[in-house]
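**Student:** What follows is a predicted protein model with its sequence.
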Amino acid sequence: MRSAGRTTQHPHDDAPDTAAAFERLSQLPEGPARRALRDELVEAWLPMAERIAVRFKGRGESLEDLYQVAALGLVKAVDHYDPSRGRAFEAYAVPTVTGEIKRHFRDHMWTLHVPRRVQDLRNRVRHAAKELAHTTPGRAPTVAEIAEYAQLSEDEVRTGMEALECFTALSLDAEMPGTDGYALADGLGGPDPSYDVVVDRVAAGPVLRALPERERTILYLRFFGGMTQSRIAQQLGISQMHVSRLLSGCCARLHEELLVVGGGHLAGAAADNPGHAPTKPRSPGEPLADVDQ
């Protein structure tokens, strides 16, 4: 590690000689002069902070955001550095900036909440796999090899490997590998609309069984068979108007009796799925919207 007290600088050196400036900063009272010197020191050491930030690229965060986090860590290092302790500023600033970046990843980059122990396992497994990759060309290191290198159990290695993918979550709209446009959301289930009519169907059972046979047949053909009123009339040998009146009377009767027994009203399931239940009953005298003209 290079000392901040050097007098000779390389043109591209990102650790300038600022020992005298920090001595002045520690003696200046709060005011414009101290703020100006502080800003000069931050600007002088900013290349070093950016160099540290580059080491963390490719981990799910943009390099521009990493620069911002590193700059924040550098400001904290400048504000808290005490030259009287005898340590070079670089020796104090590097762990401060690095810690700020790691804290950013820990607090803001995990899509899932991962315990600190698992985060530590992830870092050890990632480092071990990276080091072992140089000794196992052509293949990835095995779990046993990583465990031996990192001095972990194989179960701990597997836990760390699972945490490697926890920074980002897969979008539900993302196409699944090896499929033809099939997204993850396509495999997710949804609420079953039949649950909404379970109570109504149970309550309606005894009332439907109490209807005369012809009315039950008409309801079955209309709402379970999906037949129009004209077809029902032809099958039963009665007029369409008679079928319409019977349907209206049945629905009104069902409605009233279900209210009496506390079963609620029929849930209008026939409008969405005619094979499950009759539609919500019409009140007497209400025009029939489904009468065939």
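**Tutor:** Alright, I've got the coordinates.
**Student:** Only C-alpha atoms from now on, for both contacts and neighbour counts.
**Tutor:** Will do.
**Student:** Enumerate every residue touching the nearest residue to residue 169 once chain neighbours are set aside.
**Tutor:** Distances taken as CA to CA, 6 or more residues apart in numbering put residue 111 closest to residue 169, at 6.2 Å, once the chain neighbours are dropped. Contacts for residue 111 (CA atoms under 8 Å, 6 or more residues apart in numbering) come out as 166, 167, 168, 169.
**Student:** Any quick ChimeraX command for the buried ones out of those residues?
**Tutor:** Buried residues within those, by 16 or more other CA atoms under 10 Å, are selected in ChimeraX with:
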select :166,167
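**Student:** helix, strand or coil for the residue nearest to residue 169?
**Tutor:** coil (DSSP: H, G, I helix; E, B strand; the rest coil).
**Student:** What's the separation between it and residue 105?
**Tutor:** Distance of residue 111 to residue 105, computed by CA to CA, to the nearest Å: 11 Å.
**Student:** got it, and residue 175?
**Tutor:** 27 Å.
**Student:** put this beside the first:
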Amino acid sequence: KITLLYLDLCSRMAARYDGRGIEHDDLVQVARLALVKAIRRYEPGHAPSFAAYAVPTISGELKRWFRDRGWVVRPPRRLQELRADVNTTRAAIEQQSGRTPSDLQVADALGATVDQVREVDVAATGFSPLSLDCSPADDDRPGLEAYLACDDHALESADDRVCLTEALTELDDGERELLLMRYVEGMTQREIGDARGISQMQVSRTLRRITVRLRDHLVDAAGPDGDTVEPPLTTAS
């Protein structure tokens, strides 16, 4: 019966911690378990009333839950403990003055430094970190994921391009000119043969010999387990 009588108290105390990154139902469950613990430990005569004993017990369990499990990015223990004092002091000053106190006012009231108060505020973001889908300015601009690095296929083939460049330096001027005419200028083997005064068959054989040399160079550079770019084999045209 005592448990049922104080279930509403558990819900109200759990609601104080809503919006801090933990589901309300989980907070209520923690509060109810603390209530059961208080019922088992309560000894009449050691406290003015059961409520006077149960409230700090439930509050302490909720605070420990947040301290141990509520942080996505857990700050040092000193900041976790100072955070409760900062929040309580800030709320008290705001209630008295009717306006939000400055960090300096909170620090003076606590006997702490302004840097410590600001460090606590920064650490509090560990309860609910920003999603990568969230816009930095909460508007229609791209989210944070738009600024992250993405796969760059051109970068992945950079090593292959370097190796291919080295392989090309081993060719003589005539061989490089032949590759230029075929694969850069797009000339057919017949057109190359006419331009150089040789047969199409000679052009084909020379291109095949060059591509084999390039392939062998890339294989040697990549090692036994490396991936290499296969130079295109020539086809008669």
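**Tutor:** Cool, the structure landed. In this text, all values refer to a predicted model and were calculated from it rather than measured experimentally.
**Student:** ok, back up a step: counterpart of the residue nearest to residue 169 of structure 1 over in structure 2?
**Tutor:** If you follow residue 111 of structure 1 across to structure 2 using TM-score structural alignment, you land on residue 72.
**Student:** go on, residue 81 of structure 1?
**Tutor:** Checking TM-score structural alignment: residue 81 of structure 1 goes with residue 42.
**Student:** those helices in the stretch 101-250 of structure 1, which residues are they?
**Tutor:** 116-132, 143-150, 154-163, 198-209, 213-219, 229-236, 240-261 (DSSP state H, counting those that start in this stretch).
**Student:** Same list as before, those that is, but in a markdown table and with mean neighbour count and distance to residue 51 of structure 1 included.
**Tutor:** What follows is the helices of the stretch 101-250 of structure 1, written out as a markdown table (neighbours: other CA atoms under 10 Å; distance: least, CA to CA, whole Å):
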| stretch | mean neighbour count | distance to residue 51 of structure 1 |
| --- | --- | --- |
| helix 116-132 | 17 | 20 |
| helix 143-150 | 18 | 27 |
| helix 154-163 | 18 | 27 |
| helix 198-209 | 15 | 65 |
| helix 213-219 | 16 | 78 |
| helix 229-236 | 16 | 80 |
| helix 240-261 | 17 | 75 |
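**Student:** So which of those is nearest residue 181 of structure 1?
**Tutor:** helix 154-163 (26.4 Å; CA to CA).
**Student:** Superpose on structure 2 and give me the mean offset of the closest one.
**Tutor:** Superposing on structure 2 places helix 154-163 of structure 1 at an average distance of 1.2 Å from its equivalents, by mean CA distance after the TM-score superposition for structure 1.
**Student:** What span of structure 2 is that helix aligned with?
**Tutor:** Matched against structure 2 by TM-score structural alignment, helix 154-163 of structure 1 falls on residues 114-123.
**Student:** before we move on, what about stretch 122-130 of structure 1?
**Tutor:** So stretch 122-130 of structure 1 sits over residues 83-91 in structure 2, by TM-score structural alignment.
**Student:** in the superposed pair, what's the mean gap between that stretch and structure 1?
**Tutor:** Averaged out, stretch 83-91 of structure 2 is 2.3 Å away (mean CA distance after the TM-score superposition for structure 1).
**Student:** Run through who's touching that stretch.
**Tutor:** The contact list for stretch 83-91 of structure 2 (CA under 8 Å, 6+ apart) reads 100, 101, 106, 109, 110, 117, 120, 121, 124.
**Student:** Now distance to residue 208 of structure 2 too, for these, in JSON lines please.
**Tutor:** Conversion of these to JSON lines gives the following (distance: CA to CA, whole Å):
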{"residue": "100", "distance to residue 208 of structure 2": "80"}
{"residue": "101", "distance to residue 208 of structure 2": "80"}
{"residue": "106", "distance to residue 208 of structure 2": "80"}
{"residue": "109", "distance to residue 208 of structure 2": "84"}
{"residue": "110", "distance to residue 208 of structure 2": "82"}
{"residue": "117", "distance to residue 208 of structure 2": "73"}
{"residue": "120", "distance to residue 208 of structure 2": "70"}
{"residue": "121", "distance to residue 208 of structure 2": "69"}
{"residue": "124", "distance to residue 208 of structure 2": "67"}
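**Student:** Nearest to residue 60 of structure 2 among those?
**Tutor:** Distances from residue 60 of structure 2 to those, taken by CA to CA, are shortest for residue 124, at 18.7 Å.
**Student:** Run a quick neighbour tally on the closest one.
**Tutor:** Residues lying near residue 124 of structure 2 (other CA atoms under 10 Å) number 19.
**Student:** corresponding residue for residue 183 of structure 1 in structure 2?
**Tutor:** So, by TM-score structural alignment, residue 183 of structure 1 is matched to residue 143.
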